[in-house]
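**Q** Sequence first, then the predicted structure, then my questions.
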Amino acid sequence: MKTLRLVLLVFGFASIAANAMTFTAPKHNPADVITWIDQHGDTTRIYADGEITTSSASELEQFVRANHIESGMVLFNSPGGSLMGGVAVGNTIRKLGFDTGIATYAGGGMVASGICASACAYAFAGGLGRYYSSGNTRLGIHQFYSQGNDIGNGTSQEVSGMLVAYL
């Protein structure tokens, strides 16, 4: 367990980016009707753009509380970032009972365009309902890695086991 804690710290600090994830919940045009959102009633669309950091989960929770959001869908446009941050965002989304999708906001409405790759895929997996629209959206996953390539096979297996248990 001591090794796993060290690995979590390594992955936690692997991505503290200048383009850290931001959250917005803009008003949409009345004509912006998305079938898979509207079937849930009054769902707030929360756009999550940028790199996931170790603080993204707590920032999402703070955003939801500050905006009094009770029912939401988190729409990602992210290249990834911190692996443990992505898992934490996914756990937060699951705890809140929110759905996930991949989209951006433009011209007053939701646009089926964006990417959710790397650590973002784990955040996406946290949604109660997970929605993916083909077209200009991409969902990508790859093997995790350490920036210093300093983890051995044993540690790699532990992290892989943690990810399987999470999923």
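**A** Cool, the structure landed.

**Q** from here on, contacts and neighbour counts on C-alpha atoms
**A** Noted.

**Q** The residue nearest the centre of the chain: what's it in contact with?
**A** For the chain, Ala123 is the residue whose C-alpha lies nearest the centre (CA atoms, centre = their mean; 3.3 Å). Residues near Ala123 by CA atoms under 8 Å, 6 or more residues apart in numbering: 86-91, 93.

**Q** if you set the cut-off to 7 Å instead, what comes out?
**A** Counting by CA atoms under 7 Å, 6 or more residues apart in numbering, Ala123 touches 86-87, 89-90.

**Q** Show me these that map onto helices.
**A** 86-87, 89-90 (DSSP state H).

**Q** Just to be sure, Met162 is in a helix?
**A** Yes. Under the criterion used here (DSSP: H, G, I helix; E, B strand; the rest coil), Met162 sits inside a helix.

**Q** what's near enough to touch it?
**A** Neighbours of Met162 in contact, by CA under 7 Å, 6+ apart: none.

**Q** I'd like to know how far it sits from Asp150.
**A** 18 Å (CA to CA, to the nearest Å).

**Q** that older thread, buried subset of the contacts of Ala123 as a PyMOL selection?
**A** Buried residues within these, by 16 or more other CA atoms under 10 Å, are selected in PyMOL with:
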select buried, resi 86+87+89+90
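
**Q** how about the ones in helices among the contacts of Ala123 in JSON lines, adding distance to Asp38?
**A** Shown next, in JSON lines, are the ones in helices among the contacts of Ala123 (distance: CA to CA, whole Å):
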{"residue": "Gly86", "distance to Asp38": "26"}
{"residue": "Val87", "distance to Asp38": "27"}
{"residue": "Val89", "distance to Asp38": "24"}
{"residue": "Gly90", "distance to Asp38": "22"}
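
**Q** Okay, and the residue nearest to the centre of the chain sits in which element?
**A** helix 119-125 (DSSP states H and E).

**Q** again with Thr3
**A** Applying DSSP H and E, one finds Thr3 within helix 2-12.

**Q** quick one on the thing from earlier: let me know the closest of the contacts of Ala123 to Leu128.
**A** Gly90 (9.9 Å; CA to CA).

**Q** thought that closest one was touching Leu128?
**A** No. With contacts counted by CA atoms under 7 Å, Gly90 stays clear of Leu128, the gap being 9.9 Å.

**Q** what sits against Pro79?
**A** 50-51, 115-118, 120.

**Q** Second structure follows, compare the two:
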Amino acid sequence: MRSIGVACFGFALSLSGGAATAGFEHPMEFYEATNGGNCVTCVWIAAEGIIDLDTAERFRAFLRSNDLDEARGLNIHFNSPGGSLIGGVLLGMAIREQQANTTVSAAHVDDVYDSGLRKVTYDPQIQAECSSACVFAFAGGVSRFASKTTPGAAIGFQDVGRLGVHQFYDSLGLADPSAPAFNAEDRITDQKIISILIGFLSEMDVSAELLQLASRTDPRDMHYLTEEELQTTRVDNRMVRDVFITGYPNGVGITEIRYARRNAEYRLEVYCSSGDMHMLATIDWRGTYDVPSHREWKLYDGVSLKDAGALELVSEDFDRRIDGGVTGKLRFRFADPLSDLIHRKRFAFEDWSSRYANNAASAMSFTLPENFDGLHLLHRTCM
């Protein structure tokens, strides 16, 4: 990651990721915001304004001055039209260093507490967006909440805004496209920039297809990513990838949901046993996973379904894989009646015992496709 940052500074002065307008005339500022609730995600870091080359350093200074040097698991809510392309990359790197999460939202500040914390309320007139260079800052999030189907509990019950991309450009060339502003050296610089961006996106686990989508859009216009594009590019890394039904000779049917997060692969097997809905969650964590801390924090012990009942953690087992990673198998039983659960499309899990527990529970959340009705088979295939 360090090599990317060093290389970025060599090209930072002439390239822009987006026009610094869209209602903002000030450099990006950071502040702690709250909706006034007592949920784990009801306090977040708001990031609003235009991104420049110094934004990443201002972000780090903000964390230090607010005793937030350990921002792991905190959500950063963007509302920005973009600005400096390289500034966006550097901010994305700083966010990943802190292991923070990202989303897009906007709200009206109606009070400021003595501590500096700002009380905000939802304003439907404010359209939040994270566009152009901001998308690269957004990519730094460990968990990236960009889909309209994001569980409210994961992002402080805010509405998710939109993410926009277009071609990056030289401001001189955009002002006068016919001017002889480009030579062979400029083209080499462009290629180096693209190489840096591809490397950065790869480290953030975002598909290079994002750059292809951006390259198709004139810098004077903006393409806002669709739900499908958010998934295929992994800009939103919390969406369901595969859902299917598996039938067994003994008549048992299982609905299987597969998806990937930044640091793990998830396979959730939902089935009926003794009249209740159960779920076997197989989680393949990449790299090291701290099982002793998992047990100390009692992760997954207090999981509940948003707007519904609790999940009982029936059992959990951990195995060390040959690649050094850890696979966990966690078996849950839903407290709610099967007859209620089979009608749900959205399964948003939460655990208010701690920020870490809520992040772990929220990572299991999923939304079934609208045309999928496989859960209705469970009561007929009960073990």
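**A** That came in fine, so what should we check first? In this text the structure is predicted, and so the values were computed from the model without any measurement.

**Q** Can you get me the start-to-end distance on stretch 113-126 of structure 1?
**A** 20 Å.

**Q** how far does that stretch sit from the chain's center?
**A** 5 Å (CA atoms, centre = their mean, to the nearest Å).

**Q** same question, stretch 49-64 of structure 1
**A** With CA atoms, centre = their mean, you get 9 Å for stretch 49-64 of structure 1.

**Q** So for that stretch, what gets flagged as buried?
**A** 49-57, 59-60, 63-64.

**Q** need the contact list for Ile93 of structure 1.
**A** 126-127.

**Q** which residues of the stretch 51-200 of structure 2 fall in strands?
**A** 75-79, 101-104, 108-112, 118-121, 129-131, 144-145, 162-165, 169-170 (DSSP state E, counting those that start in this stretch).

**Q** In JSON lines: those, plus distance to Ala184 of structure 2 and mean neighbour count.
**A** Formatted as JSON lines, the strands of the stretch 51-200 of structure 2 follow (distance: least, CA to CA, whole Å; neighbours: other CA atoms under 10 Å):
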{"stretch": "strand 75-79", "distance to Ala184 of structure 2": "36", "mean neighbour count": "28"}
{"stretch": "strand 101-104", "distance to Ala184 of structure 2": "38", "mean neighbour count": "28"}
{"stretch": "strand 108-112", "distance to Ala184 of structure 2": "48", "mean neighbour count": "12"}
{"stretch": "strand 118-121", "distance to Ala184 of structure 2": "50", "mean neighbour count": "18"}
{"stretch": "strand 129-131", "distance to Ala184 of structure 2": "29", "mean neighbour count": "28"}
{"stretch": "strand 144-145", "distance to Ala184 of structure 2": "38", "mean neighbour count": "26"}
{"stretch": "strand 162-165", "distance to Ala184 of structure 2": "26", "mean neighbour count": "25"}
{"stretch": "strand 169-170", "distance to Ala184 of structure 2": "15", "mean neighbour count": "18"}
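
**Q** Export these as TSV, with columns for distance to Ser362 of structure 2.
**A** As requested, the strands of the stretch 51-200 of structure 2 are exported to TSV (distance: least, CA to CA, whole Å):
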stretch	distance to Ser362 of structure 2
strand 75-79	13
strand 101-104	12
strand 108-112	26
strand 118-121	23
strand 129-131	23
strand 144-145	11
strand 162-165	21
strand 169-170	38
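
**Q** residue in structure 2 matching Gln143 of structure 1?
**A** Residue pairing (TM-score structural alignment): Gln143 of structure 1 is matched to Gln167 of structure 2.

**Q** next one: Asn91 of structure 1
**A** Checking TM-score structural alignment: Asn91 of structure 1 goes with Met93.

**Q** same thing with Ile52 of structure 1?
**A** So Ile52 of structure 1 corresponds to Ile51, using TM-score structural alignment.

**Q** that older thread, can you tell me which of the buried residues of stretch 49-64 of structure 1 comes closest to Thr3 of structure 1?
**A** Thr54 (19.0 Å).

**Q** residue contacts, the closest residue to the closest one other than its chain neighbours?
**A** Of all residues not flanking Thr54 of structure 1 in the chain, Gly85 sits nearest, at 4.4 Å (CA to CA, 6 or more residues apart in numbering). Shown in contact with Gly85 of structure 1 (CA under 7 Å, 6+ apart): 12, 52-57.

**Q** The helix holding Ala123 of structure 1 corresponds to what range in structure 2?
**A** Residue span in structure 2 matched to helix 119-125 of structure 1, by TM-score structural alignment: 133-139.

**Q** So for the matching stretch, what gets flagged as buried?
**A** So stretch 133-139 of structure 2, judged by 16+ other CA under 10 Å, has buried residues 133-139.

**Q** re earlier: after superposition, how close is the helix or strand that the helix holding Thr3 of structure 1 is followed by to structure 2?
**A** Remark: after helix 2-12 of structure 1, the chain's next helix or strand is strand 22-24, criterion DSSP H and E. In this overlay with structure 2, the average offset of strand 22-24 of structure 1 from its partner residues is 0.7 Å by mean CA distance after the TM-score superposition for structure 1.

**Q** Run through who's touching strand 22-24 of structure 1.
**A** Contacts for strand 22-24 of structure 1 (CA under 7 Å, 6+ apart): 46-50, 60.

**Q** List the buried residues of the following helix or strand past it.
**A** Note on strand 22-24 of structure 1: by DSSP H and E, the next helix or strand toward the C-terminus is helix 35-38. Of all the residues in helix 35-38 of structure 1, those buried under the rule 16+ other CA under 10 Å are Ile37.
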